[in-house]
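1. Kindly return the folded structure for what I paste below:
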Amino acid sequence: CSLSLDGPVGSWSENVLEYFLRNHQISSEDGAEIRWYHAANHKAQVAEALGSAAHMIEADVIVPGDGSAHGLPIMAHPPETHSDNTLQEWLMEVMKSNKGIKLDFKSLAAVEASMSLLEKVNGHLQRPVWLNADILPGPNGSGKVVAAKPFIDTVTSFFPDVTFSLGWTTGWHPEKVNEGYSWTMVKEMEYICSGLHQPVTFPVRAALVRQSCSQLLWLLKKSHRYSLTIWTGKDDNYSTEDLLYIRDNFNKRQVFYDILEPQNCEFKQAIGIKVHL
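-> Modelled structure (predicted):
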């Protein structure tokens, strides 16, 4: 079924493919056409991202110090606790472009203050906005989850019309067999998301997807609002063949690929999509 029900034109819940098609930046409803700039946290990285061919800019938001909710949200990925960039400064720069944004929250502490800042620029961000948190423990996950209900409730209280990116904490170990996403994991996620009306993308780790195809296909079939965003850890061992397997088994309108080099180039070339470096 069509993904056009996701959100009205120019809204934060507008389907990414429809937005970039409308702006003549991609040529088809294919998630593999969307280019990403990952971890655009510091000012130099933001400048590079804005000058790049990326469609979507991903960045990480934390509150420095003791993690209390009173600090100013800054752009950094733990274990970093300092940055030359605040969320406010980041938004002022990104607003000058037409790129979509994905903000990744590692704790609840930064969420409410960040929503207040987003509210101030709401009218200037007529584009897809994805808000991400890992809300459930996943395969080999040891990181702390962000409590699902308060995260979803806080975001929704400010922005009922936004795209959620809701994931699992994961780990990957080169020396052992890595289990994929279990039925329990995907059913728990579906239980949480079935009550939402916003589009939801599920970030899933490339090295764990092939062994979880049945579970993830089941999850995507539960709603036209759902999609996957394939991501990779920098030391993960997976192959371009794994990505092509995903490509062959899932609806190409429902899978995005935020992956690192050299696999990104190899994958795009294998499926005939021009690579912009």
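2. For the rest of this, base every contact and every neighbour count on C-alpha atoms.
-> OK.
3. Where do the helices of the stretch 1-150 of the chain begin and end?
-> Assigned helices in the stretch 1-150 of the chain, in chain order: 16-22, 43-51, 87-94, 111-121, 148-158 (criterion: DSSP state H, counting those that start in this stretch).
4. in the chain, which residue is closest to the centre?
-> Nearest to the geometric centre of the chain sits residue 165, at 5.2 Å (C-alpha atoms, centre = their mean).
5. and that one, which of the three is it?
-> Under DSSP: H, G, I helix; E, B strand; the rest coil, residue 165 falls in the strand class.
6. Tell me which of the helices of the stretch 1-150 of the chain sits nearest to residue 259.
-> Nearest to residue 259 among these is helix 43-51 (15.2 Å), distances taken as C-alpha to C-alpha.
7. Okay, angle between the closest one and helix 87-94 too, please.
-> Going by axes from the mean of the first three to the mean of the last three C-alpha atoms, to 10 degrees, helix 43-51 is angled at 30 degrees with respect to helix 87-94.
8. Point out the other helices and strands that helix 43-51 packs with.
-> Contacts defined by 3 or more C-alpha pairs under 8 Å, 6 or more residues apart in numbering; DSSP states H and E place helix 43-51 against helix 87-94.
9. and with 10 Å instead?
-> Here helix 43-51 touches strand 36-37, strand 56-62, helix 87-94, going by 3 or more C-alpha pairs under 10 Å, 6 or more residues apart in numbering; DSSP states H and E.
10. residues touching the closest residue to residue 124 other than its chain neighbours, list them.
-> Nearest residue to residue 124, sequence neighbours excluded (C-alpha to C-alpha, 6 or more residues apart in numbering): residue 95, at 6.6 Å. The contact partners of residue 95, by C-alpha atoms under 10 Å, 6 or more residues apart in numbering, come to 101, 121-122, 124-127.
11. one step back: nearest to residue 241 among the helices and strands packed on helix 43-51 would be which one?
-> Distance to residue 241, taken as C-alpha to C-alpha, is lowest for strand 36-37 among the helices and strands packed on helix 43-51, at 20.6 Å.
12. Now do that closest one: everything it contacts.
-> By C-alpha under 10 Å, 6+ apart, the surrounding residues in contact with strand 36-37 are 45-46, 48-50, 52-59, 99-102, 256-260.
13. Swap in 8 Å and give it another go.
-> Residues outside strand 36-37 that contact it (C-alpha atoms under 8 Å, 6 or more residues apart in numbering) are 49, 54-58, 258.
14. what does stretch 256-264 give?
-> Applying C-alpha under 8 Å, 6+ apart, the external contacts of stretch 256-264 come out as 31-32, 34-36, 38, 227-232, 234, 239-240.
15. CSV please, covering the helices and strands packed on helix 43-51 and showing distance to residue 250.
-> As requested, the helices and strands packed on helix 43-51 are arranged in CSV below (distance: least, C-alpha to C-alpha, whole Å):
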stretch, distance to residue 250
strand 36-37, 20
strand 56-62, 21
helix 87-94, 32
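16. Next, the second sequence, to be compared with the first:
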Amino acid sequence: DSDELQIEWYGMDHYENRLETLSILKDKRGMIALDIALQNSTIGNLIPVALSPSAGLPLEQCLVTVSRDLNPWGIYLNITEPGALRPTLELLSKLYAQNLLWNPIWISMALSFGSFETPGYMQGEEFLTAINSIFPYVTIAPGWPREVITAGYTDPLIDDMLTLCKDLWQQVSFQLEAVPLSRSWLATTKLLEISPSYTITVQHSHSEGSYCDGFPGLRSIRTHTQKGVYYKIPRQCRNALMKAGVRMVRNSM
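-> I've put the predicted structure just below:
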């Protein structure tokens, strides 16, 4: 049985946004995580790009490079602005039709719906309609606006997300933030109980607080279950969770 904690996640920021450095990863396995927005191309039209601290790389270049050199890797596309969703899906559809896209694709976006209705975010139904009408062959990875999870993940937030996703045939991985998860996490266990096609992805980054800020939420989920949970977290957190698991096993003997 696999343990999703073992899966490595890499972002373009690890390599200063240089496309050629993707070849460094060709002997590894895991997920390439890209934040996607729209930027002007060299000919002046808006295209989806993978963001980094230095500049945006055309997403098409990234996808073709990863598909050519890193076939075992999955590709996680976090859509950072509503206008970038449809152009990204149209690009995926084009590359798929050209037999240039073989990797598992995840599409992630913070959404507005029901109890987490929030101005400035795409409506959940619009997100799902776009995916199913343009390029449905993805893992759908919906999240909540940060404005609504400051007190943690409450029952209404979880129940409405389940309502939004109830008729999907695709794999779904719900996106959870580690810091609010540490304030209220018990309701999130329902996300794993409804369907075998549902997983969760717990995220944390240095920009969202220190390792200590996110660790209680990570540990709570890890203690509850080791199946169906992905960890998009810094290596320091990953190593600490692994060590904590070893200690729990030893203490139970």
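17. What would you report as the TM-score here?
-> Overall, the chain-to-chain superposition scores 0.79 on the TM-score scale (TM-score structural alignment, normalised by the length of structure 2); 233 aligned residues with a C-alpha RMSD of 3.1 Å.
18. How much space separates the aligned residue in structure 2 for the residue nearest to the centre of structure 1 from residue 25 of structure 2?
-> Matched across to structure 2, residue 165 of structure 1 falls on residue 141, judged by TM-score structural alignment. Spatial separation of residue 141 of structure 2 from residue 25 of structure 2 under the definition C-alpha to C-alpha, to the nearest Å is 24 Å.
19. again, but for residue 209 of structure 2
-> Distance from residue 209 of structure 2 to residue 25 of structure 2, counting by C-alpha to C-alpha: 27 Å.
20. ok, now residue 18 of structure 2?
-> From residue 18 of structure 2 across to residue 25 of structure 2, the span is 13 Å (C-alpha to C-alpha).
21. Then residue 67 of structure 2?
-> Spatial separation of residue 67 of structure 2 from residue 25 of structure 2 under the definition C-alpha to C-alpha is 12 Å.
22. So what does residue 57 of structure 1 match up with in structure 2?
-> Aligned by TM-score structural alignment, residue 57 of structure 1 pairs with residue 32 of structure 2.
23. do residue 100 of structure 1 as well
-> With TM-score structural alignment as the criterion, residue 100 of structure 1 pairs with residue 74.
24. For the residue nearest to the centre of structure 1, give its distance to residue 89 of structure 1.
-> With the distance defined as C-alpha to C-alpha, residue 165 of structure 1 ends up 23 Å from residue 89 of structure 1.
25. mind checking the longest strand of structure 1?
-> Counting residues, the longest strand in structure 1 under DSSP state E turns out to be strand 129-137.
26. Now do stretch 111-131 of structure 1: distance from first to last residue.
-> 10 Å.
27. Ok, stretch 152-172 of structure 2 next?
-> Stretch 152-172 of structure 2 has an end-to-end distance of 21 Å (criterion: C-alpha to C-alpha).
28. corresponding residues in structure 1 for that stretch?
-> Counting by TM-score structural alignment, stretch 152-172 of structure 2 corresponds to 180-200 in structure 1.
29. What residues sit buried inside that stretch?
-> Buried positions in stretch 180-200 of structure 1, judged by neighbour count with 16 or more other C-alpha atoms under 10 Å: 180-182, 185-186, 189-190, 193, 198-200.
30. can you check stretch 11-31 of structure 2 too?
-> Within stretch 11-31 of structure 2, judged by 16+ other C-alpha under 10 Å, the buried ones are 11-12, 17, 22, 29-31.
31. ok, now stretch 243-257 of structure 1?
-> Judged by neighbour count (16+ other C-alpha under 10 Å), stretch 243-257 of structure 1 contains these buried residues: 243, 246-247, 250, 252-257.
32. What is the neighbour count of the aligned residue in structure 1 for residue 59 of structure 2?
-> In structure 1, the residue paired with residue 59 of structure 2 according to TM-score structural alignment is residue 87. The number of residues packed near residue 87 of structure 1 is 23, by other C-alpha atoms under 10 Å.
33. Skipping its backbone neighbours, what lies nearest residue 87 of structure 1 in space?
-> The shortest distance from residue 87 of structure 1 to any residue other than its chain neighbours is 5.2 Å, reached at residue 74 (C-alpha to C-alpha, 6+ apart).
34. Return the distance of that neighbour relative to residue 222 of structure 1.
-> As for residue 74 of structure 1, its distance to residue 222 of structure 1 is 36 Å (criterion: C-alpha to C-alpha).
35. and the helices of the stretch 1-150 of structure 1 as CSV, adding distance to residue 213 of structure 1?
-> Below are the helices of the stretch 1-150 of structure 1 laid out as CSV (distance: least, C-alpha to C-alpha, whole Å):
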stretch, distance to residue 213 of structure 1
helix 16-22, 23
helix 43-51, 32
helix 87-94, 35
helix 111-121, 32
helix 148-158, 24
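36. hey, which of those is tucked in deepest?
-> Mean neighbour count (mean count of other C-alpha atoms under 10 Å) peaks for helix 16-22 among the helices of the stretch 1-150 of structure 1, with a mean of 20.
37. start and end residues in structure 2 for that one, please.
-> Applying TM-score structural alignment, one finds that helix 16-22 of structure 1 aligns to no residue range of structure 2.
38. what's the spacing between that helix and its chain's center?
-> In this view, helix 16-22 of structure 1 has its centroid 16 Å away from the chain centroid, taken as C-alpha atoms, centre = their mean, to the nearest Å.
39. just the contacts of strand 36-37 of structure 1 now: which is nearest residue 140 of structure 1?
-> Residue 140 of structure 1 lies nearest to residue 258 out of those, by C-alpha to C-alpha, at 20.8 Å.
40. Tell me the counterpart of that closest one in structure 2.
-> Pairing criterion TM-score structural alignment: the partner of residue 258 of structure 1 within structure 2 is identified as residue 232.
41. separation between that match and residue 59 of structure 2?
-> As for residue 232 of structure 2, its distance to residue 59 of structure 2 is 21 Å (criterion: C-alpha to C-alpha).
42. can you check residue 248 of structure 2 too?
-> Taken as C-alpha to C-alpha, the spacing of residue 248 of structure 2 relative to residue 59 of structure 2 amounts to 42 Å.
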